[in-house]
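Enquirer: Provided below for reference: sequence and predicted model.
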Amino acid sequence: MTPLALEKNLIERIALGDMLRRRSRDAANKTAMVSYSEHGRSTMTYKELNQLSNQLVRGLREQGMVQGDSLALLATNSIEFFAVLFACYKGGFIAIPINFLQAVADIHYNLSKANVKAVVCEPRFAPLTVDGSLTNISIRISIGDSEGLTLAQLAAGQDSHDIDDIIIHDRDTAHIIFSSGTTSKPKGVETSHLSMYMASLSNPLSFGFNKYDSQLAVLPTFHCASLSICIMTLQLGGKLVLLPQFEPLNVARVLEAEQIQSTALLPVMWQALLALPNLKQFDFSQLTAGLYGMAPMPASSMRELKAAFKRCRFHLVSGQSEFTPFSCTFYDDSDTELDEANYWGVPSMITDQAILDEQGNELPPGQQGEICWRGPLVMNRYLDDVEASRKIREHGWHHTGDLGFIDNCGQLVFVDRKKDMIKSGGENVASVKVEQVLLSAPSVVQVAVFGVPHARWSEAVCAAVKIAPGQTFNKADIIQHCKARLAGFEVPKRIVSVETFPVTATGKIQKSTLRSQYEALFDE
């Protein structure tokens, strides 16, 4: 690189590590993070976080890490997780946040596929990284007490000044997040510094967040959505409060004690908060934005939430690992053409959103096709998968694999995943539409609709439902509820009651597992 090109890159660069350096100067003594764990409450300022990350970069270099090497992180939500993450961003290392809830075989696959050189993990997760085939791992570092090298030892005695000898280009890979792998091996999604940086700026504009706003992160930070929200909070110089796991009473206490202004939870988590018998005793007056996603929220639950969290507006957010969250948002009290539909809303300010047919033509409002996006939030590529990377961006758009349409108010309606559409008796049945109706039944709190083989119908619409505590599973009543709201071919031919659902490590219901489990339901 010539001196002129080097200077240009330094002046114009967009790198995630720069964000922390800037906040360490304009918000130096403000609290960057609060972490709750079994050891109690701990905090760190922006200045301290930046200095620790700088020390970790130098410590990792001493261990043999060079720019472009991959480092895997296995840790719950914690200050240490983000100190290491930003060390990767600053040092030009590729961070690999590992979903430690996966099957061990998938964890080993991820570590091998990403050619991970270093692993940083909590001691309890260390056994998950041990396998004879993982010869690529040469550096192991423990978060907390351990016989080997610890994170504290790695940073000890290192210079805490900013790193000035690393050149990072905006489209360099910042981290790789592996997909859930519900139907095949997980795919490694390469996310750039630019896309994360742009998301950290567009998300506050989309949600109306302000500088120094506080955010509670309960969803695991190995997940792309949680990671985007956390990076956004740090971009704003806000207070990021971290909980290692979801426990309703503890969440309620922290929301009040830390005067949290925004948080993102799954619908089932919001419902668990509503079930707290002493919920009214807490002061949630500072909470103004509640995000949710991955599943629709029953209308009854939404009414209860608005009554319990009086100042809070609830927005449904959508996105993918392949398109840095959030791509689109259905805002509280949006104008819509339809009274009832699974609305995903409008795109972010820097995202184009369109419905395309199989030939790549954009469809007018009301016509169903594939939901597609384009803009700077898109991933770089799938790790070592040229064909999948090419296919997902045909016709100059990112293809989500989801079906939907845009109504006459400009709002996106999600219909179903392509692979989850049910072909029954020559008719297309959207599983999500049936799920919404089932969720409106008084006793149902969680549901999954899927198709299974049927001699007459080709596929039969089936549903697995979880019944609310204290309620009785009455199949006839639920079927009647569906008949009053759905076409005959959409009404489930069979409904089963379950206590739990098979889920991916990120909490998504595995319909493929349900299809396999009940594939012989209609065998004679």
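Expert: Nice, thanks for sending it over.
Enquirer: C-alpha only now, for contacts and for neighbours.
Expert: Fine.
Enquirer: where's S262 relative to F207, distance?
Expert: To F207, S262 is 10 Å away according to C-alpha to C-alpha, to the nearest Å.
Enquirer: ok, second structure coming up, stack it against the first:
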Amino acid sequence: MYLTQTLHQAVQQDPRRAMTVYGDRTRTAAETVDRVARLAAGLRAAGVAGGGRVGVLSLNSDRYHEILLAVPWANAVVVPINVRWSAAEISQALRESDTRVLFVDATFAPMVSSLRAQFGHLSTVIFSEDDAPPDGMVSYEQLVRDNEPAVDARRGGDDLFGIFYTGGTTGSPRGVMLSHTNVMVSALGSLATGSFVTPRGRLLHAAPMFHLADIAAWAAALLVGSTHVIVPNFTPAGVSEAIERHVATDVLLVPTMIQMLLDHQAAAERDLSSMRHVIYGASPISETLLERARKAFPQAGFTQAYGMTELSPIATLLLPDDHDVPALRRSAGRAAPHAEVRVVDSDDVEVPRGTVGEVVVRGDHLMRGYWQRDGDTATALRGGWMHTGDGGYMDERGYVYIVDRLKDMIISGGENVYSAEVENVLAKNPAVASCAVIGVPDEQWGERVHAVVVLAPGRTATQDELRDFCREQIAGYKVPRTVAFVNALPISGAGKILKRTLREMPW
């Protein structure tokens, strides 16, 4: 299996079908395939060889869709970059993956000089806009115009499709290696439920396209001949307008986005009745918000997807019929058709139903490993099962309930924040003697990043000063929204900080 085979089918069976819609621009399947083949030729001319890494730092667009397909067409590996990262974080990912070719749009072009200063091997930067490129960059559209269509390399199977960076409990991002088979199996399994995306429908890309959640929906939509309706980023007004204007049938959102959408006046003023599937993830949805959302999207079925980047990314699905049973709405659903899920103890022995343990998953959607991190890979995939680090239990019918995150991961507005990474940054401040970072409940974001800090003797610092210090080194969504100062942190007999005690305090 290979992702670009969906293009060959599209141009063979329905070349005039609208494949992408972005603003006022619509491109057919035939136009898209031609542009993808020419862009792939341009990448080869720029020195991209078999297995070379090509980065993407851009807001959502129809060009992002083309890049995701042109890179494997050129026999290369795509490296989507988190658009909320700092220049230091982006440079680290480029350096580690040895990504020497990078696509940027106008939003991120001003970062290029800093990225080149920190990673000197960034040889080619391609400007993904209609306008002429800044000095030192190559025009995307000129690459398309000046190159004859290349023959598809048909890169697929166990070949790498991409390296997707995710936060790590060690405090630094890790590159998750996903093959074409990984991504295709996850998409096909999700489609097999009949409750994922609409065949020949219109998928609205409102979530960031660098994120595996959106790529899962993207791959599924490719397989069933859907049109990709794309907005640059999520805004309540932009999403509601796009649904009405383009008669979108499917969308993937995190609960925070759903709440922001429904709280905005634009949602009440637009016709949202075309929506057939609302996929959400990152956290369960509250009863109140679910009922509001069902009224706003009266024709839509709601599906919750649980998983992680390492699972390409789907492990379990809570299907629309499940949402009709109040007791099941707090679950993460049951194993998706392509996945096997268990809950195990510390010896990897399956525990009885209803007993809390670690959720582990296996199947052909498991990652190939972490890029250049064999030790981390062996630990995560021991015994052939992906150890998620999530604590949960399974009921008698196989529904999985997540009760804790063993890796101290915080989910804020659908973004994963690893406490160790934020703690490592805070610890660099000379005013900080010790610290702990936890997630605390937040009405808007689900959880907010909260830091508990012990100041060094004779030192002073304010919340704003520490937040500004963090913002210089990590993405804004990782920066603590609140900081509390204490005289001492609770410590166990083994000398470990008792984060459970901190979470129980009324912050």
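Expert: Now that the structure is in, tell me what you want to look at. Values in this document were obtained by computation on a predicted structure and should not be read as measured data.
Enquirer: TM-score for the pair, please.
Expert: For these two chains in superposition, a TM-score of 0.80 is obtained (TM-score structural alignment, normalised by the length of the second structure); 445 aligned residues with a C-alpha RMSD of 3.5 Å.
Enquirer: show me what D339 of the first structure lines up with in the second structure.
Expert: With TM-score structural alignment as the criterion, D339 of the first structure lines up with A327 in the second structure.
Enquirer: got any residues that touch both of S262 and F207 of the first structure?
Expert: Common neighbours of S262 of the first structure and F207, counting by C-alpha atoms under 8 Å, 6 or more residues apart in numbering, are A289.
Enquirer: give the contact list for L255 of the first structure.
Expert: L216, F284, L287.
Enquirer: oops, could you answer that again for L266 of the first structure instead?
Expert: Per C-alpha under 8 Å, 6+ apart, neighbours of L266 of the first structure: Y292, G293, M294, A295.
Enquirer: any chance of those residues in CSV, plus neighbour count and distance to H175 of the first structure?
Expert: Shown next, in CSV, are those (neighbours: other C-alpha atoms under 10 Å; distance: C-alpha to C-alpha, whole Å):
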residue, neighbour count, distance to H175 of the first structure
Y292, 21, 24
G293, 18, 23
M294, 16, 22
A295, 21, 26
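Enquirer: can you tell me which of the residues you listed is nearest I371 of the first structure?
Expert: I371 of the first structure lies nearest to M294 out of the contacts of L266 of the first structure, by C-alpha to C-alpha, at 16.0 Å.
Enquirer: for K280 of the first structure, see how far away that closest one is.
Expert: Counting by C-alpha to C-alpha, the separation of M294 of the first structure from K280 of the first structure is 27 Å.
Enquirer: same check on G157 of the first structure?
Expert: Using C-alpha to C-alpha, one obtains 49 Å as the distance from G157 of the first structure to K280 of the first structure.
Enquirer: just Q215 of the first structure next, same as before
Expert: For Q215 of the first structure relative to K280 of the first structure (C-alpha to C-alpha), the value is 21 Å.
Enquirer: which one's more surrounded, these two?
Expert: Legend: neighbour count by other C-alpha atoms under 10 Å for Q215 of the first structure and K280, higher for Q215 (27 against 11).
Enquirer: is the residue opposite that one in the second structure once aligned in a helix, a strand, or coil?
Expert: Under the alignment by TM-score structural alignment, Q215 of the first structure pairs with L203 in the second structure. Look at L203 of the second structure: counting by DSSP: H, G, I helix; E, B strand; the rest coil, its state is strand.
Enquirer: skipping its backbone neighbours, what lies nearest L203 of the second structure in space?
Expert: Distance criterion C-alpha to C-alpha, 6 or more residues apart in numbering; nearest residue to L203 of the second structure, sequence neighbours excluded, is D250 at 4.7 Å.
Enquirer: next up, the contacts around the counterpart of the one you found in the first structure.
Expert: In the first structure, the residue matched to D250 of the second structure (TM-score structural alignment) is S262. Counting by C-alpha under 8 Å, 6+ apart, S262 of the first structure touches D213, S214, Q215, L216, L287, T288, A289, G290, L291.
Enquirer: make it 10 Å
Expert: Shown in contact with S262 of the first structure (C-alpha atoms under 10 Å, 6 or more residues apart in numbering): 207, 209, 213-217, 229, 255, 286-291, 312-314.
Enquirer: cool, and S114 of the second structure?
Expert: Here S114 of the second structure is in contact with A87, A88, S91 (criterion: C-alpha under 10 Å, 6+ apart).
Enquirer: all the helices of the stretch 201-350 of the second structure, residue numbers only.
Expert: For the stretch 201-350 of the second structure, the helices defined by DSSP state H, counting those that start in this stretch cover 212-223, 236-246, 255-263, 265-269, 287-296.
Enquirer: can you tell me which of those is most buried?
Expert: Mean neighbour counts were compared across the helices of the stretch 201-350 of the second structure using mean count of other C-alpha atoms under 10 Å; the top stretch is helix 212-223, at a mean of 23.
Enquirer: how big is the offset of that helix relative to the first structure?
Expert: Superposing on the first structure places helix 212-223 of the second structure at an average distance of 1.2 Å from its equivalents, by mean C-alpha distance after the TM-score superposition for the first structure.
Enquirer: now that helix: which residue numbers in the first structure?
Expert: The aligned range for helix 212-223 of the second structure is 224-235, by TM-score structural alignment.
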